[in-house]
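Peer 1: here's a sequence, model it:
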Amino acid sequence: MKKTMILTTALVATGFAASAQELNIVSWGGAYTVSQVEAYHKPFTEMTGVKINSIDADNPATPLKAQVEAGNVSIDLADIELSDAIRLCDEGLLQEIDPAMLPAAPDGTPAAEDFVPGAIQDCAVANIVWATNIAYDKTKFEGNEPKTLADFFDLEKFPGKRGLLKSAKRSLEMALVADGVGSEDIYTVLGTPEGVERALAKLDTIKDSVVWWEAGAQPPQLLADGEVVMTTGYNGRFFAAEVGEGKPFGSIWEGAYMDYDLWAIPKGAPHLEDAMKFLAFSTDTQRLADQAKYISYGPARKSSSSLVGLYQDGKTQMAPYMPTNPDNLINPIWTDPTFWADHDVELNERFNAWLAS
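Peer 2: The predicted structure is shown next:
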């Protein structure tokens, strides 16, 4: 993992008494962090006077874990993936969260019933449902655009370089779907040595044509620069490039890898009380719907869905770009966080050995 890159954004309070308090919030950067700043940070600062320092990291779980283990914590909240939330909670590195502190839906439905299944964990609360899917450069495939994960692996029919995440997680699952494994059987297959070798054998078929990426900003840039013709990546990043910047990108949703991002508070957070307030504020119904104005990630609350409307351009309907849109749920891979909490280390060791071979 790359070291944390810090980009501090001071959000000045207006109309409230001055406060010496501040929060250090770590997220993933790019269009995603922009959506959080607009939907969460700015209104929270305006309401409370608490300044937000926005910090970017390639994987926020990495600096969080390092700080808690070193006993020198400056992070107040971090946006992390589900498997990391479970693992770090099990390791005693995260603050436990009582669901009763979370605001109810506008109709009074308790938060515990309003969030989608799995979104509230012992030590974390989800804000979005996101996907790793495939984007391609439409100008390279005029009249014959790729449509499936199998097409991503078909260098003969669709020639050109591919972009792929340099990680066992997501790459192995997507390889198995491309090789014909049903998404409901992915983790049964991947839980065997034969299944792991099957996934790597599929990856072998494109290995010499892969440009590996590690940070979320890289895939759309690789496409835009013509370094690849297709790449896996985060659907919100592709949306920002396609709709926000007008890039000629198309998307493949078949076999998309579905996951949550969640807010977590490290043990020893310096501003615990305000961190809890921010967590509750940023996961209420309206705030989650507001985030969808800026990026195409699905809100983690059911009551937010009906409030999702247009992109910030005032004309683009967001629903077709959401990973949770029924039209986009084509053999989706729903992450198994328990599987990855148990097998992350060993599978990445095997993946890295394969990379080096």
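Peer 1: for the rest of this, base every contact and every neighbour count on C-alpha atoms.
Peer 2: Noted.
Peer 1: list the helices and strands the longest strand seen in the chain packs on?
Peer 2: Determined from DSSP state E, the single longest strand within the chain is strand 249-264. Under the contact definition 3 or more Cα pairs under 8 Å, 6 or more residues apart in numbering; DSSP states H and E, strand 249-264 sits against strand 77-81, helix 82-90, strand 124-137, helix 149-152, helix 168-178, strand 333-334.
Peer 1: and that strand with strand 124-137, angle?
Peer 2: Interaxial angle of strand 249-264 relative to strand 124-137 (axes from the mean of the first three to the mean of the last three Cα atoms, to 10 degrees): 160 degrees.
Peer 1: buried stuff in the helix or strand just after strand 249-264?
Peer 2: For strand 249-264, the following helix or strand on the C-terminal side (DSSP states H and E) is helix 272-282. Buried residues in helix 272-282, counted by 16 or more other Cα atoms under 10 Å: 272, 274-276, 278-282.
Peer 1: same check, this time on stretch 69-82
Peer 2: Quick answer for stretch 69-82 (16+ other Cα under 10 Å): 73-82.
Peer 1: now the second one, please; I'll put the structures next to each other:
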Amino acid sequence: MKNAKSMSRHRVAIIAGLLLLPGFAFAQQSITVTSWGGAIAAAQQKAMQDPFTAKTGIKVIPEDYDGGLAEIQSQVKTGNVKWDVVNVEAFDALKGCDEGLFEKIGFSKLPPGDDGVPASKDFAKGLMSECGVPTDLYANVLAYDKAKFGANGPKTINDFFDLGKYPGKRALRKAPGVALEWALMADGVAPADLYKTLATPAGLDRAFKKLDTIKPQLVWWTAGAQPPQLLASGEVVMTSVYNGRIYDANVKDKRNFAIVWDGQVQIPEGWVVLKNGKKTAAALDFVRFATGTQPLAAQANIIPYAPPRTSALNNVTGATKSSLPNAGQSGRAVVSNAEFWSDNGDDINKRFSAWLAK
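Peer 2: Modelled structure (predicted):
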């Protein structure tokens, strides 16, 4: 009996000693990282999550969502935080930061680039927010199936609104963002004037009036996997879509889809760490690691979303490089104005919902 007690005490002593070793406590941890699913989630796992686990021993549990702040608000306000790190679009990073949903991070907490350039100078200007660390810049683009059109497919965003030349159903994400920018561009508003125009009642009326012209032919999607499926099934003749989804469908599924870069709306997105979480230190460690030069470059070498750091962009060497949204693509382009959507999104969403219901 004495020997059994002695052995038990010995095991406890060994475990206690192990817990004091650097990294052992982290090795027992896991964090939940929530993103968009599909191609981008697969790229993040290979470029960021698996290498992070290999380096730290912290297991990453992936979750998928369709964006927005509703679930995040619920978790933080009830204190039942299940997601430690979330990939959000820039306007949600701003809005959520204002609402106190996210930890503040800042450049001082981020590593320099592999070339030694400080994070404050390595990240592209205007993408970093108080709570969000940029991960990439993706584009909402117009896409169609070449097998259906051949050389006669759409050429500009105006063609999305031309039911005479291109009859048939077309699909849009069920949200006002991108739909309103496309409507105004197709109605002749220059990219530089989009948000000045949308900020006025007359401009907003003008955008909805343009959408009215194709409303009977619109199919709405809510998840990024849907647009390639809608094209493949022939349910729509063209669709809005994230550029990486089309690249992925062509490479992995051997589709013959074409991208129309004219009218592309680029969206910066990044990582945020939720407030009131129980694993904040590990979550911040993940964000620091995942937004370093090599993980960002590795992600862009898998999926053509532009990395936000110059040092990472210089390390994009694969087949994806020519398909990045900022790789000199032809046609009109605009970067979504995160401040505009953070300030006006709630009101515009209400109007959009009312318009859908008519």
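Peer 1: TM-score for this pair?
Peer 2: The TM-score (TM-score structural alignment, normalised by the length of structure 1) is 0.91; 335 aligned residues with a Cα RMSD of 1.3 Å.
Peer 1: I'd like the buried residues of helix 272-282 of structure 1 laid out as JSON lines, including distance to residue 234 of structure 1.
Peer 2: Formatted as JSON lines, the buried residues of helix 272-282 of structure 1 follow (distance: Cα to Cα, whole Å):
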{"residue": "272", "distance to residue 234 of structure 1": "30"}
{"residue": "274", "distance to residue 234 of structure 1": "30"}
{"residue": "275", "distance to residue 234 of structure 1": "27"}
{"residue": "276", "distance to residue 234 of structure 1": "28"}
{"residue": "278", "distance to residue 234 of structure 1": "25"}
{"residue": "279", "distance to residue 234 of structure 1": "23"}
{"residue": "280", "distance to residue 234 of structure 1": "26"}
{"residue": "281", "distance to residue 234 of structure 1": "25"}
{"residue": "282", "distance to residue 234 of structure 1": "21"}
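Peer 1: looking at these, spot the one nearest residue 24 of structure 1.
Peer 2: Closest approach to residue 24 of structure 1 among the buried residues of helix 272-282 of structure 1 (Cα to Cα): residue 275, at 8.9 Å.
Peer 1: to which residue of structure 2 is the closest one aligned?
Peer 2: Mapped onto structure 2 by TM-score structural alignment, residue 275 of structure 1 lines up with residue 283.
Peer 1: that match contacts residue 30, doesn't it?
Peer 2: No. Using Cα atoms under 8 Å, residue 283 of structure 2 is not in contact with residue 30; the gap is 9.4 Å.
Peer 1: hmm, back to that, among the buried residues of helix 272-282 of structure 1, which two are most distant?
Peer 2: Across the buried residues of helix 272-282 of structure 1, the longest distance by Cα to Cα is 15.2 Å; it joins 272 and 282.
Peer 1: quick revisit: so which of the helices and strands packed on strand 249-264 of structure 1 gets nearest residue 219 of structure 1?
Peer 2: Comparing these against residue 219 of structure 1 with Cα to Cα, the closest turns out to be strand 124-137 (8.6 Å).
Peer 1: that closest one maps to which residues in structure 2?
Peer 2: Counting by TM-score structural alignment, strand 124-137 of structure 1 corresponds to 132-145 in structure 2.
Peer 1: buried ones in that stretch?
Peer 2: Neighbour count says stretch 132-145 of structure 2 has 132-145 buried, by 16+ other Cα under 10 Å.
Peer 1: for stretch 106-114 of structure 1, same thing?
Peer 2: 111-112, 114.
Peer 1: dump the buried residues of stretch 132-145 of structure 2 into TSV; add distance to residue 275 of structure 2 as well.
Peer 2: As requested, the buried residues of stretch 132-145 of structure 2 are exported to TSV (distance: Cα to Cα, whole Å):
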residue	distance to residue 275 of structure 2
132	13
133	15
134	18
135	20
136	23
137	25
138	26
139	29
140	30
141	34
142	37
143	38
144	41
145	44
